[in-house]
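A.B. asks: no letters, just coordinates:
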């Protein structure tokens, strides 16, 4: 490459046009290019240029060719003219007290009526689809049903005379409002019933897991019988504890309370272990029915049941009951044992 450039430069200098150009530039003294010899002079001996290096000539970069040159692009539509910026620095906005953005006006037009037609009626029998929609409405909140449950129906083997006990309820209504009937009692074989009560309650759901109760309770036994106003709650506490709490106000002005709790521990899908507890309280002494103030009595029990069917589950277990405080004292005065342990066998049934 260097050799080619040297040869080109020598040829250019040797051309007459180049010499004329040099002589036609007055006031400028052009030195002879290295390596040239004046006319009429003997050429000097050839010089060795092997140690000389000449910088490479800059090669012009290729001109980029636009492949879209000559294509006429469609002009874009002109947008709206931009308003000139206005300087508000001198404006006092605090003085504009009479201007407020305010809330947008609320429409008063009535909501459109819900559609009365159903797309499925164009494919299936409209009468059948109407019955299906009614069944869906009942099953998803507007149903009415009923249930009878005897949670306890048992024989009690204990010191002295063996006894019996039951505790059950029945409800009628929907998933929010129900009429609830409760009953429980106990006694010894060959003797009169010791306790018998019945409750009629209005039950209403106050949360997904809790119901509130209000109604009446009537104690048939012991004598004299008494009637109470009832206020209570029943539901499922965290960790699936079933709890019931009730307060009673009698027609004599007596105040009593009851707290019950149980827990179903599933050993298998059908074998269930259930611990159970009940505590009763009284705000005052009622010696005529053998009840003292404070904690009157409590029961602790454990039962193991096997569900032959969900509706039928025989069980066995043990229960300890004890009268406390002044109630225990009144029981001793009446010749009764305030403490009792019973082995129980019974059946839990619902329908």
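C.D. replies: Perfect, thanks for sending it. If you're wondering where the values come from, they're calculated on a predicted model, not measured in any experiment.

A.B. asks: C-alpha only now, for contacts and for neighbours.
C.D. replies: Will do.

A.B. asks: tell me where the stretch 151-300 of the chain has strands.
C.D. replies: For the stretch 151-300 of the chain, the strands defined by DSSP state E, counting those that start in this stretch occupy 163-173, 177-188, 193-207, 210-221, 226-237, 241-250, 255-263, 265-266, 271-282, 294-306.

A.B. asks: before we go on, here's another structure to hold up against the first:
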């Protein structure tokens, strides 16, 4: 059967359209077959955050919803704070010491404060010396005037020394009392010396010799103290105690109180000395140090005799007490 030209042309057009539409249809079905479903792909906002690559300085923290985060459920111990740019949390301070502190023992105290070896203090056999005239004065009292002195000196090293001490008094042109002590002294502490030696009396009455032993040094609160016991040829036992203190009113103006007392064990009429407390002298002297070596002074002194000693002096037409104004100089070399 023969076809008309119009029918043939229509069939050719339909075939051409089918040929052109086949590749597009195949590509569309292939895309649907390989593309994942929308439920499998995570949303853009739920993707994991790389904190190490985030620049916190450029983030707008004011827009972040910190209130919605439940920090109580977060495990901070597993967070990488170094990668986040934050300092790691500080560990809590210990409530107990890592090592217990041992109790201080007697051995620890001995190691911290060892005893002083006075034998090792003398490093070299150097010889030094000092002469101090503590009082060289003129006095004017209620019953006359006169002069008095008190001096001491030593020569030796830091531990061992030879001491010389002397004191006396003159009145109305004659010497009423005078003595000289020669003693060996040894340092027994940084502040105290022990003295052993002899004392020679020249006045009053006949001269006599004493064996002497004593101690001198700086007592607590800086009281200069000297205590000496004497044993005489006749068996007489005597003692002298002297205490001085220096009160610095200024660096150069110094007030010096003094207290001295003498004792005897038995009566000696020949020397006008009674048993017990014989004599007490209390003085107050104000000196001005032009230098440490030279210092003039003025002051007042009161002397009083006690007991049988006062009776012996009154029987010899002497007074048992006297108040004196003094002026003198203190020097040392």
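C.D. replies: Structure's in. What do you need? Since this is a predicted model, take the numbers as computed values, not measurements.

A.B. asks: could I get the strands of the stretch 151-300 of the first structure as a markdown table with distance to residue 9 of the first structure?
C.D. replies: Converted to a markdown table, the strands of the stretch 151-300 of the first structure look like this (distance: least, C-alpha to C-alpha, whole Å):
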| stretch | distance to residue 9 of the first structure |
| --- | --- |
| strand 163-173 | 116 |
| strand 177-188 | 114 |
| strand 193-207 | 105 |
| strand 210-221 | 108 |
| strand 226-237 | 106 |
| strand 241-250 | 109 |
| strand 255-263 | 111 |
| strand 265-266 | 108 |
| strand 271-282 | 113 |
| strand 294-306 | 117 |
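
A.B. asks: between those, which one is closest to residue 128 of the first structure.
C.D. replies: Nearest to residue 128 of the first structure, of all the strands of the stretch 151-300 of the first structure, is strand 163-173, at 26.3 Å by C-alpha to C-alpha.

A.B. asks: give the aligned range of that closest one in the second structure.
C.D. replies: Using TM-score structural alignment, the residues of the second structure aligned to strand 163-173 of the first structure are 146-156.

A.B. asks: what's the mean deviation for that stretch versus the first structure?
C.D. replies: Comparison of stretch 146-156 of the second structure with the first structure after fitting gives an average deviation of 0.8 Å (mean C-alpha distance after the TM-score superposition for the first structure).

A.B. asks: roughly how far is that stretch from the heart of the chain?
C.D. replies: How far stretch 146-156 of the second structure lies from its chain's middle: 36 Å, per C-alpha atoms, centre = their mean, to the nearest Å.

A.B. asks: residue in the first structure matching residue 296 of the second structure?
C.D. replies: Here residue 296 of the second structure is matched to residue 314 in the first structure, going by TM-score structural alignment.

A.B. asks: distance of its match relative to residue 156 of the first structure?
C.D. replies: Residue 314 of the first structure sits at a distance of 14 Å from residue 156 of the first structure (criterion: C-alpha to C-alpha, to the nearest Å).

A.B. asks: more neighbours: which of these two?
C.D. replies: residue 156 (24 against 18; other C-alpha atoms under 10 Å).

A.B. asks: correct me if wrong: that one contacts residue 321.
C.D. replies: No: look at residue 156 of the first structure against residue 321 with C-alpha atoms under 8 Å: they stay out of range, at 11.8 Å.

A.B. asks: with adjacent residues omitted, what lies nearest to the match of residue 296 of the second structure?
C.D. replies: residue 347 (4.0 Å; C-alpha to C-alpha, 6 or more residues apart in numbering).

A.B. asks: hang on, the one you found packs against residue 317?
C.D. replies: No: using C-alpha under 8 Å, residue 347 of the first structure is not in contact with residue 317, being 11.2 Å away.

A.B. asks: name the residues contacting each of those two.
C.D. replies: Common neighbours of residue 347 of the first structure and residue 317 (criterion: C-alpha atoms under 8 Å, 6 or more residues apart in numbering): none identified.

A.B. asks: hmm, back to that, nearest to residue 329 of the first structure, out of the strands of the stretch 151-300 of the first structure?
C.D. replies: Proximity to residue 329 of the first structure, assessed across the strands of the stretch 151-300 of the first structure by C-alpha to C-alpha, is greatest for strand 294-306 (10.4 Å).

A.B. asks: now the angle between strand 255-263 and that closest one, please.
C.D. replies: Calculated by axes from the mean of the first three to the mean of the last three C-alpha atoms, to 10 degrees, strand 294-306 of the first structure forms an angle of 30 degrees with strand 255-263.

A.B. asks: helices or strands next to strand 294-306 of the first structure in the packing?
C.D. replies: If contacts are counted by 3 or more C-alpha pairs under 8 Å, 6 or more residues apart in numbering; DSSP states H and E, strand 294-306 of the first structure sits against strand 271-282, strand 312-323, helix 325-333.

A.B. asks: distance from the chain centre to the second one, please.
C.D. replies: What that stands for is strand 312-323 of the first structure. Its chain's C-alpha centre and that of strand 312-323 of the first structure lie 39 Å apart, by C-alpha atoms, centre = their mean.

A.B. asks: check the mean deviation of it from the second structure.
C.D. replies: Mean deviation of strand 312-323 of the first structure relative to the second structure after superposition (mean C-alpha distance after the TM-score superposition for the first structure): 0.3 Å.

A.B. asks: the first one now?
C.D. replies: Between strand 271-282 of the first structure and the aligned residues of the second structure, the post-superposition mean distance stands at 0.3 Å (mean C-alpha distance after the TM-score superposition for the first structure).
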